[in-house]
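[1] Pasting the sequence and the predicted coordinates here, then a few questions.
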Amino acid sequence: MFSLNNIVLPEKLESKLSFLSNYSVEFGAWAKGITGSNWTMIWLILGFILLLVFKNSTEKLDDFKLNYKTALWSGIAFSGGVLSLNKVSEFLYFNF
């Protein structure tokens, strides 16, 4: 979901970008919605770095070459999935 009606920037930028107040941009605690410990921001930054460094699924698909090894593992995973369809599983969301 995306919305432009609740933009909050750090207070340090208010002196340079004060004209944005006319466009319902607020200045203040920009990360007050992120709850957690002191490590939360560090984990977010590390996650963003990992996101930029590693390949996404489209890039992996471009490099994908079908061979016997991937076909064998795909067949094993498919067979395991089909064989597990006859088991009764509990509806977990009923407990919530």
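    On my side now, so go ahead.
[2] Please count neighbours and contacts with C-alpha atoms only from this point.
    Will do.
[3] helices or strands up against the longest helix belonging to the chain?
    In the chain, with assignment by DSSP state H, the single longest helix is helix 68-83. Helix 68-83 is packed against no helix or strand, with contacts defined by 3 or more CA pairs under 8 Å, 6 or more residues apart in numbering; DSSP states H and E.
[4] for comparison:
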Amino acid sequence: MAPLAHDPGTLFPRLHLYTWAAAPGEYRTYGNLLITFGLVGLWHGAGWTFVFWGFLHGVALVINRWWRRFNIKLPKFIAWFITFNFVNLAWVFFRAKSFSDALKVIRGMLGMDGVVLPARCQPWLQAWHIQGLKFGQAAMGFDIKTIGVSLVGAFILCLLFRNSIEMKNALKPAWYTTLLAAVLAVSGILSLTRVSEFIYFNF
């Protein structure tokens, strides 16, 4: 999965732990994936929600490998839609303090606790008597126009522009890229003396 595959922090377990545990056999490979990504989750935080978050990515990779056996390709949009929503759901466990909190958030994401629409939609939709549909102020105080514009902008950035991997592959060494890399390297070295909290302590 993209979020873990591009995370430098997962490089050691993915390149060393998985390689060390690798052995012939399809089901052994599945087991190695689950163990490796479960430990990747543990590396990110000492809690079962982190382990489960990593484990879910391992499950997704197992399903992906199993699906390839049938040589059936899903339409690109459907494959993207499934992956995008799976990652969104899995990351809930990364941020949640407990499984009960995570499940509460997921219930809200799926509309199982009702869906709130702007009050101005009530005259058109109330006649349908849709169960769980409520009318009032949108979540977090944002109106539907702001949410809609934000979503459209996000989709444009994701779908029409190159991602970091594509930009890396297209990068051609030049004097200005070398200069930029040198500036970033020097800046990083000089900042080593600063005292900062380990980033994952914030979760």
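    Good, I have the coordinates. Since the structure is predicted, the reported quantities are computational estimates derived from the model, not experimental observations.
[5] Give the aligned range of the longest helix of structure 1 in structure 2.
    Following TM-score structural alignment, the aligned partner range for helix 68-83 of structure 1 in structure 2 is 175-190.
[6] one step back: report the mean distance between the longest helix of structure 1 and its aligned residues in structure 2.
    Its aligned residues in structure 2 lie a mean 1.0 Å from helix 68-83 of structure 1 after superposition (mean CA distance after the TM-score superposition for structure 1).
[7] So what's the gap between that helix and the chain middle?
    28 Å (CA atoms, centre = their mean, to the nearest Å).
[8] Give me the residues contacting the match of helix 68-83 of structure 1.
    For stretch 175-190 of structure 2, contacts defined as CA atoms under 8 Å, 6 or more residues apart in numbering pick out no residues.
[9] which residue ranges form the strands in structure 2?
    Listed in chain order, the strands of structure 2 (DSSP state E) span 115-118, 133-136.
[10] Include distance to Ile165 of structure 2 and mean neighbour count when you put the ones you listed into JSON lines, please.
    Below are the strands of structure 2 laid out as JSON lines (distance: least, CA to CA, whole Å; neighbours: other CA atoms under 10 Å):
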{"stretch": "strand 115-118", "distance to Ile165 of structure 2": "37", "mean neighbour count": "16"}
{"stretch": "strand 133-136", "distance to Ile165 of structure 2": "41", "mean neighbour count": "15"}
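[11] In CSV: these, plus distance to Leu34 of structure 2.
    CSV is the format used below for those (distance: least, CA to CA, whole Å):
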stretch, distance to Leu34 of structure 2
strand 115-118, 35
strand 133-136, 39
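[12] just so I know, which of those strands lies nearest Lys172 of structure 2?
    Minimum separation from Lys172 of structure 2 across the strands of structure 2 (CA to CA) falls at strand 115-118, 48.6 Å.
[13] In structure 1, what range does the closest one match?
    So strand 115-118 of structure 2 is aligned with nothing, judged by TM-score structural alignment.
[14] got it, and stretch 147-159 of structure 2?
    The aligned range for stretch 147-159 of structure 2 in structure 1 is 40-52, by TM-score structural alignment.
[15] what about that stretch, how far off from structure 2?
    Compared with structure 2 after fitting, stretch 40-52 of structure 1 deviates on average by 1.6 Å (mean CA distance after the TM-score superposition for structure 1).
[16] gap between that stretch and the chain center?
    Using CA atoms, centre = their mean, the offset of stretch 40-52 of structure 1 from its chain centre is 11 Å.
[17] Same check on stretch 77-92 of structure 2?
    8 Å.
[18] Go through that stretch and flag the buried ones.
    Of the residues in stretch 77-92 of structure 2, those with enough neighbours to count as buried (16 or more other CA atoms under 10 Å) are 87, 89-92.
[19] Closest one of the residues you listed to Met109 of structure 2?
    Leu89 (8.6 Å).
[20] could you check the distance from the closest one over to Leu34 of structure 2?
    18 Å (CA to CA, to the nearest Å).
[21] Could you do Ala154 of structure 2 as well?
    Plainly put, Ala154 of structure 2 is 31 Å away from Leu34 of structure 2 if you go by CA to CA.
[22] Same question for Leu151 of structure 2.
    For Leu151 of structure 2, the distance to Leu34 of structure 2 - CA to CA - is 33 Å.
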